[in-house]
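Quick check, what structure comes out for this input:
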Amino acid sequence: MRPSIRTSGRAVFRYRRAFIIFWAGALIVSVLFAPRLAGVTTGGGFDTPGSESARAADLLQEEFGLGYRRIVQILYHEPGGDVAEGAFRIGVTASAERVRQIPGVESVSTWYATGNDLLVSPDRSATYAIVNFEGGEDEIKALVPEIRSRARQGSALEVHVLGGPAFDYDLVETSERDLWQAEKYALPAIVVILIAVFGSLLAAGLPALLGGASVTVSLAILYFIGLRQELSVFVLNMVTMIGMGLGVDYSLFFVSRFREELRLHASAPAAVENTMATAGRAVVFSGAAVIVGMAMLVPFDFIFMRSLGVGGMVVAAVSVVIAVSLLPAALGVLGRRIDTARVAPARLTEGGGGRFWQNWSRMVMGRPVLFLGASVALLLALALPVAGMRAGSPGGQDLSPRTDSRQGLDLLAEKWGVGEASPIYIVIDTGEPFGALSRETRDGLARLEAVLAADGRVTRVESLADLELPSEPVAVRDHLLENPADAVAAATRVNIAGESDIAVARVVTSIEPTREETRRLVEDIRKEMIPGIASFGQAEAVVGGSAAETLDFTARLRQAFPYLVAAVMVITFFVLMLLFRSLILPVKAIFMNLLSVSAAYGVLVLVFQKGYGAGLLGFTPTEGIIPFVPVILFSILFGLSMDYEVFLLSRVKEEYDRGAPNEEAVTVGLQKTGRIITTAALIMIAVFASFALAESIIIKEFGVGLAVSIFLDATVVRVVLVPATMKLLGRWNWWLPGWLDRLLPDLSLRDGRL
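Predicted coordinates:
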């Protein structure tokens, strides 16, 4: 006997109490571990392995200790004050000493101890100390709260703690707040929508509970994954977004079909079997589409992308498994009691939309060309702004203004200039001992400084060329030993503690590091300025810093994105072809999904780049879209959009396989599923829109993009484009060459075979 999902339904019903006990135990265990996920995540994950900026970052870390996540700055400010005043000096010195006593802190460098004037703002009302650490990055991040507490203890100065570890710490805190706020808004909305659909507290509560269970179990699984591989903190928000949407939607479709089967069959076992063979099959294929989309993110080199891919796959798989095991087991126990605890009469909630969806589908199919043209025109109009989409840059501005890191970055930009916090680093690796101190290298740095100083995008350049040093490299070493002030300045410009073979030029820009002009400056340095300096000879010159990292990150994304799109479309085509036994329906579904995703991209540009609705959503528009957002949105949306395609066309296919003509099958399919698909879309939109209110701009972009796409997919695409195209194509909808029909495995919707 061939394995059958109907047979699985029979087995689940038979052992329903065992399934419930198993999942109850799994949920209890998950509740213990899910909250720990945030503790094993990181706020970074945007590094581009093998890139020029990554090479620069490695050299800066290894030779100068300038690793992004290993240095903290403590910013001290007194409006109208002067750092040279006694009270200011005492406040900073005492604060630095308290921080220095924290276990794990290696050193705290202040202006008072080093005399480095770069640590003092031009108006002399602010200064910052640099904290270096022992131990690993996770240990350093854990010290941030204590550093903030000790730095401020008893101080009359305005004190902010910033830098990589503080940024990561605040990012985790912001993500957890965003998660809590989203749940606060989304969960009540979900419950209200489900009650309005089912009219029963029990029927409405079941999908909501199982959606929450899907998220909780997934977060617990990811905690154990996070113990072995690095995960981005954004996996918390993404798993919750996708998990609540999928978990509730799958349960909604399943419960709706179960209640319909109960009205047709006297027994609960038969209802469970038939629901598994129909809605259960659709859930499996829909989940497979989501898993495929998210799997395409896993091969990316970036921890951030890989984390979301793994998280999406886990939560989609868990949602499917719960929907086809725990849910039918619970329905088998409840039986007809699923409709108890009614709060609305059955006549108001039963019938699946009935006459409205029947009349609607006939109206669309009565004028298919008109509706097709109007809907395609609308989607194309929304997609037009995509032509002007520019790549933004993740950075400190992604943090909430409430966070200490963001406030410190804003003050640093105000007092020192916008480029002070994130300079461009030019690293020259001569490959020879004392090579960085040679006259040739210093002459090259001097010429490079002159070229950069003449560029209006640059405020200043710091390198060895600024120091008065002897000509011979060995004499330079002796000079630095005899002149501590020069030694302090040189320590950040050449690896004098090592082999003196690496020199660094620090370029402070006059424009924000997240702006496109800064990335163009990086390109100019790489392609024009450095190659034009012959005295660097065979030395390796690499450009790093946040602007360079964003440039390399975006370039790698653009290179890989077409392959991701192609892979998702090809695999989706074969999945839908197997399910519907048609060559036309998969092609049509892919085309319509591309339209809705493009329209969502267009809305992203209008909102986050052009600023429409910025006041409503509470953010300041940026000059571009965070580069990885469209890539990840494509993977998620292609899978989620298939949900409604699968549920609608599965029902149409059922009617068609029973012998109904094409037009009648479409009418009945939309009549039976229209109301449920609309409800499912409302739930998804409620979940995603709640994340559009997040403090993090990254999460906002995801929330808006997902909410808009689901809205368009469930309205324009599923209830207009699908019936219109189904009418125009007629019997061609179901066309499959005979030779291919014989080759493909039989996954007919009629008998529940898998």
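
switch to C-alpha atoms for all contacts and neighbour counts from now on
Noted.

buried set for stretch 156-169?
By neighbour count, with 16 or more other Cα atoms under 10 Å as the criterion, the buried positions of stretch 156-169 are 157, 159-169.

who touches it?
The contact list for stretch 156-169 (Cα atoms under 8 Å, 6 or more residues apart in numbering) reads 42-44, 68-78, 88, 91, 137, 140-142, 144, 147-148, 151-152, 396, 404-409.

What about those residues, which are in strands?
Counting by DSSP state E, the part of these found in strands is 42, 71-77.

who wins for neighbours among those?
Tyr76 (28 neighbours; other Cα atoms under 10 Å).

so what's that one closest to, chain neighbours aside?
Spatial nearest neighbour of Tyr76, chain neighbours left out: Val159 (4.8 Å); criterion: Cα to Cα, 6 or more residues apart in numbering.

Show me which positions of stretch 1-10 end up buried.
Applying a neighbour-count criterion of 16+ other Cα under 10 Å, one finds 4-10 buried in stretch 1-10.

Those into CSV, with extra columns for distance to Met294?
What follows is those, written out as CSV (distance: Cα to Cα, whole Å):
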residue, distance to Met294
Ser4, 27
Ile5, 25
Arg6, 28
Thr7, 29
Ser8, 27
Gly9, 28
Arg10, 31
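
Before we compare anything, build this one as well:
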Amino acid sequence: MTENKNFAARMGRWSAQHRKKAIFGWLAFVVVSLVVGSALGVKAPEDDTTYVGDSGKAHQLVDEHFPSENTESVLVKGKDAGAVRAAVDDTLAAVSEQKGVYAVESPYEKGNEGQLAKDGAALVNFKLRGDETAAEESVAPVLAAVERVQKANPSVFVGEFGMASANKALSKAFEDDFKKAETLSLPITLLILVLAFGALVAAGVPLLLGLSAVMAALGLVALPSQLFPLGDEASSIILLVGLAVGVDYTLFYLRREREERARGVGHREAVQIAAATSGRAVLISGITVIVAMAGMFLAGDQTFTGLAVGAITVVLVAMIGSVTVVPALLTVLGDKVEKGRVPFLHRLRRQDGESRVWSKVLDLVLRRPAISAVLATAVLLVMAFPAVGMKAVLSGTDDLPRNLPVMQVYDKMEASFPGGQIPAVVTIKADDVTSPAVTAAVKDLETRAVDSGRFNAPADLTVSQDKHVAQIAIPIKGSGTDTVSNEGLADLRQSLVGQTVGRADGVSAAYVSGMTAETKDYVDFLKSRAPLVVGFVLVLAFLLLLVTFRSIVIPIKAIVLNLLSVAASYGVLTWVFQDGHFEKTLDFSSNGGITAWLPIFLFVILFGLSMDYHVFILSRVKEGVDRGMKTEDAVAHGIKATASTVTSAAIVMVAVFAIFATLSFIDFKQMGVGLAVAILIDATLVRAVLLPATMKLLGKWNWYLPKRLHWLPEFRHEAAPEPARG
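Coordinates of the predicted model:
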């Protein structure tokens, strides 16, 4: 065997020679990671919202002039006024005696008329001490007390809603969804791998690396979280990406090792060939994925920062595991990797690594490359067309699962007090916000807002202790993120505020916040950051592939093909969720758009993951070219040899991502469908049709490198040796 000098080959050789150190060292690394993570704890952000635009300026004023407050409300609703009054009295007594509760307001006290609805419903308002985290903890006994009041007053409805109670309930629902995805993904992944390999032991090896990489990453993210606080989304992305790339990387190794064994190569030598070839492809694709994920840091949003930290950590761990422990495992197992064969399935598999189905498809594509390329491109463009009308929205209260008790309380509150839970909030700054001129302007604002037909009365005025800042909360019509609410916001910002409090004597600033304003500002902010993220990913991916394959054509073509995959997935996503197809099947109601953070997230994730396949396939093609094969023959051999591996890896990804489409939250559903569709498109139309067709058409031009770039280092893609003949 030719001595291989690349890093993956050297690591594979070391791993095979020091099997115990590699295996037990990896297990120790996973355990230590979990212990360190458990001891440190993942630091969560104090506030999981990124405030930008005018709404961000409003929040800055509030943070500077108001103490941190957490307001909760208990709704008491019934037909009998006497029963409602009795339940209100019980609620006041039950809530007041709870620790951390203060400023309890009875709806029957003078000045609190706004807490009584026309339908007879009443609100008991109170506040919780501490920040958001402390409030979520202290709200639990309050919720229990309210539940006891409900049991004692069965003739009326008694329920609590507020930021603390809603966040607690939604966090629990989020955690339950995550557990469901985790529980379903493992057996489904194992089943697919058994079908792919026809043997239980071989199927278990990729799953083992994927699981251990996820476990280690879940512990390790506690370290960067001390600098970059991470929300719950980090755990989701670690499971999602970790299982996908962990399985992928091991599949690349295992397939190549088995293929070499089928060619007659000795076991130890087969492992080393796999390390030198597939291992090198893993390192290149892993670095490409990490580069793509790093683009999320440029989004300027702490949610994206958390996603980037989680994804990069788990990809790095999986990459390290694939070049250190996988060769050791394969060396220890030897031919035992075939143990636990499923007879029928095993007989269906070819041992030369080529796929019967994809071989026939590829032969057809290479006979008619121009027609194949045109047809595949046309299909992708048709799929992408709906994305032209894609609208970005943020999920509002209407999009939250209605089976949650807290959302049922919200719906009842909204029916009795329309817009009161999601008001538009006008924040003003003045020398004295209680001056006659400002007071008159505030009253004028309320009158004009209600008269416009876009807002409800009454408005609620809150003044800071230093009298420099005031907040006017005006109940807005609509769901908070729909057209009705956005029209109200535009009216408020463009005319009402400027005509009233904005020009009052002594007022130096006036900003509009609230759910509607924050949604619009955030969507506009993400749109402004998207070109920066996309540009960063494309430029670095281009440079990485340019250096790896010493061709200017390969990276350009890879970027174009990936963009086609992403565009097609955007189109399907828009057609399904924005246009409202398959609502019953997927159990959702269209909110008229795609959640604002998803297009950037999908682009980064899909670009990274699809590069896995691209690098793996092209490395095999370049290996053939380096061995002296014609480009057309190398393309045919490379894609046929890798097609079954790519298909198996893609099916695992599609299955895992599709699980997220079954979860409760519409954001998860959109993410699951978008990822699953894109990977399916990428592994079929793009990799099996467009890639070989364009490579056949370009011929030698695939490897074109301008003379001025010939100084670039050359990385030879090691070819497998011919098997010894007796």
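
Give me the TM-score for these two chains.
These two chains, once laid on top of each other, score a TM-score of 0.93 by TM-score structural alignment, normalised by the length of structure 2; 709 aligned residues with a Cα RMSD of 2.4 Å.

ok, back up a step: does the residue nearest to Tyr76 of structure 1 count as helix, strand or coil?
When states are read from DSSP: H, G, I helix; E, B strand; the rest coil, the local structure at Val159 of structure 1 comes out as strand.

Quick one: map it onto structure 2.
Using TM-score structural alignment as the criterion, Val159 of structure 1 maps onto Val158 of structure 2.

Against Asp80 of structure 2, how distant is its match?
Plainly put, Val158 of structure 2 is 13 Å away from Asp80 of structure 2 if you go by Cα to Cα, to the nearest Å.

again, but for Thr481 of structure 2
35 Å.

what about those two, which has more around it?
Neighbours per residue, other Cα under 10 Å: of Thr481 of structure 2 and Asp80, the larger number sits with Thr481, 23 against 11.

these two touch, right, that one and Met515?
Yes: distance between Thr481 of structure 2 and Met515: 7.5 Å, which falls inside the contact criterion (Cα atoms under 8 Å).

Outside of stretch 83-100 of structure 2 itself, list whatever touches it.
Contacts of stretch 83-100 of structure 2 from elsewhere in the structure, counted by Cα under 8 Å, 6+ apart, are 74, 76-78, 101-102, 104, 106, 121-122, 124, 128-130, 138, 141-142, 145-146, 149-150, 153, 155-156, 158.

and for stretch 664-682 of structure 2, what span of structure 1 is it aligned with?
The counterpart of stretch 664-682 of structure 2 in structure 1, using TM-score structural alignment, spans residues 695-713.

Would you mind listing which of the contacts of stretch 83-100 of structure 2 are buried?
Buried among those by 16+ other Cα under 10 Å: 74, 76-78, 101-102, 104, 106, 121-122, 124, 128-130, 138, 142, 145-146, 149-150, 153, 156, 158.

what helices or strands is the strand or helix carrying Pro327 of structure 2 leaning on?
Under DSSP states H and E, the secondary-structure element containing Pro327 of structure 2 is helix 326-333. Helix 326-333 of structure 2 is packed against helix 7-17, helix 19-40, helix 233-262, helix 267-294, with contacts defined by 3 or more Cα pairs under 8 Å, 6 or more residues apart in numbering; DSSP states H and E.

what's the mean deviation for that helix versus structure 1?
Between helix 326-333 of structure 2 and the corresponding residues of structure 1, superposition yields a mean separation of 1.5 Å, by mean Cα distance after the TM-score superposition for structure 1.

how about that helix, aligned to which bit of structure 1?
Helix 326-333 of structure 2 covers residues 327-334 of structure 1 once aligned (TM-score structural alignment).

Counterpart of Ala94 of structure 1 over in structure 2?
Structural alignment (TM-score structural alignment) places Ala94 of structure 1 against Asp90 in structure 2.

can you give me how far the helix or strand where that match lies is from the chain middle?
Asp90 of structure 2 belongs to helix 81-96 when elements are defined using DSSP H and E. Taking Cα atoms, centre = their mean, to the nearest Å, one finds helix 81-96 of structure 2 lying 43 Å from the centre of the chain it belongs to.

neighbours of the aligned partner of Ile632 of structure 1 in structure 2, just the number please.
Taking TM-score structural alignment as the criterion, the aligned counterpart of Ile632 of structure 1 in structure 2 is Phe601. Counted with other Cα under 10 Å, the burial measure for Phe601 of structure 2 works out to 21 neighbours.

What of Thr441 of structure 1?
Using other Cα under 10 Å as the criterion, Thr441 of structure 1 is surrounded by 26 other residues.

measure the alignment partner in structure 2 of it to Val205 of structure 2 for me?
For Thr441 of structure 1, the aligned position in structure 2 is occupied by Val438, per TM-score structural alignment. Distance, Val438 of structure 2 to Val205 of structure 2, using Cα to Cα: 70 Å.

Could you do Ala376 of structure 2 as well?
According to Cα to Cα, Ala376 of structure 2 stands 35 Å off from Val205 of structure 2.

how much space is there between the closest residue to Leu193 of structure 2 other than its chain neighbours and Ala135 of structure 2?
Of all residues not flanking Leu193 of structure 2 in the chain, Ala203 sits nearest, at 4.8 Å (Cα to Cα, 6+ apart). For Ala203 of structure 2, the distance to Ala135 of structure 2 (Cα to Cα) stands at 46 Å.
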